[in-house]
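Engineer: prediction below, plus the sequence it came from.
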Amino acid sequence: MPRADDGHFIGPGLSWPKLIRAADSGLSGGSTTNPHARLLLLLPALGDDALSDDDAPSIACRRRARLHRGRCT
């Protein structure tokens, strides 16, 4: 197991707030500018085990919005 001080520490992933900020950022250079698609692409990087009850509906809403090209309300 790599030590944290040798420059190769592999952490648990992104927290939910950081994942949402990354998905909603309008920064160019990614594979898509669609925030719903970004969230779905970043979801495997989620390492936060302290999600609230509101987070699952948020993921479902973004998935529906992406599939149906609609908006997440």
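Structural biologist: Thanks, I have the structure now.
Engineer: please count neighbours and contacts with C-alpha atoms only from this point.
Structural biologist: OK.
Engineer: what is the one helix or strand A60 maps to packed up against?
Structural biologist: When elements are assigned from DSSP states H and E, A60 belongs to helix 55-68. The contact analysis (3 or more C-alpha pairs under 8 Å, 6 or more residues apart in numbering; DSSP states H and E) places helix 55-68 against helix 35-42.
Engineer: second structure follows, compare the two:
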Amino acid sequence: MAFTCPQCGAVAKTRTSEMMSEETRRSYHQCQNILCGCTFTMITSIERYLTLPTPPATSDGFSYPETGLSGQPLR
């Protein structure tokens, strides 16, 4: 993912990132303008969920539908 350099406005590419928590990540960026060369970090975090999470998947990766074709709950 590319961002804009805060110093010169050129493209700044993500070089690496690390998880700080389950919902927060720190990423390291480098400006692609050779005359600038700015490097900086950004922190990305989940602010809020826009939809409710789906039911958890089973251990084999399969997840069960909540409703049948008629729209009636299965459970």
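Structural biologist: Nice, thanks for sending it over. Owing to the predicted nature of the structure, the values given are computational and were not obtained by experimental measurement.
Engineer: TM value for the aligned chains?
Structural biologist: Overlay of the two chains. TM-score (TM-score structural alignment, normalised by the length of the first structure): 0.25; 31 aligned residues with a C-alpha RMSD of 3.1 Å.
Engineer: hang on, the earlier thing: quick one, the helix holding A60 of the first structure and helix 35-42 angle?
Structural biologist: Calculated by axes from the mean of the first three to the mean of the last three C-alpha atoms, to 10 degrees, helix 55-68 of the first structure forms an angle of 120 degrees with helix 35-42.
Engineer: show me what counts as buried in helix 55-68 of the first structure.
Structural biologist: Within helix 55-68 of the first structure, the residues scored as buried using 16 or more other C-alpha atoms under 10 Å are 59, 61-63, 65-66.
Engineer: which strand is the longest one in the second structure?
Structural biologist: The longest strand of the second structure (DSSP state E) is strand 11-21.
Engineer: kind regards, and thank you for your time.
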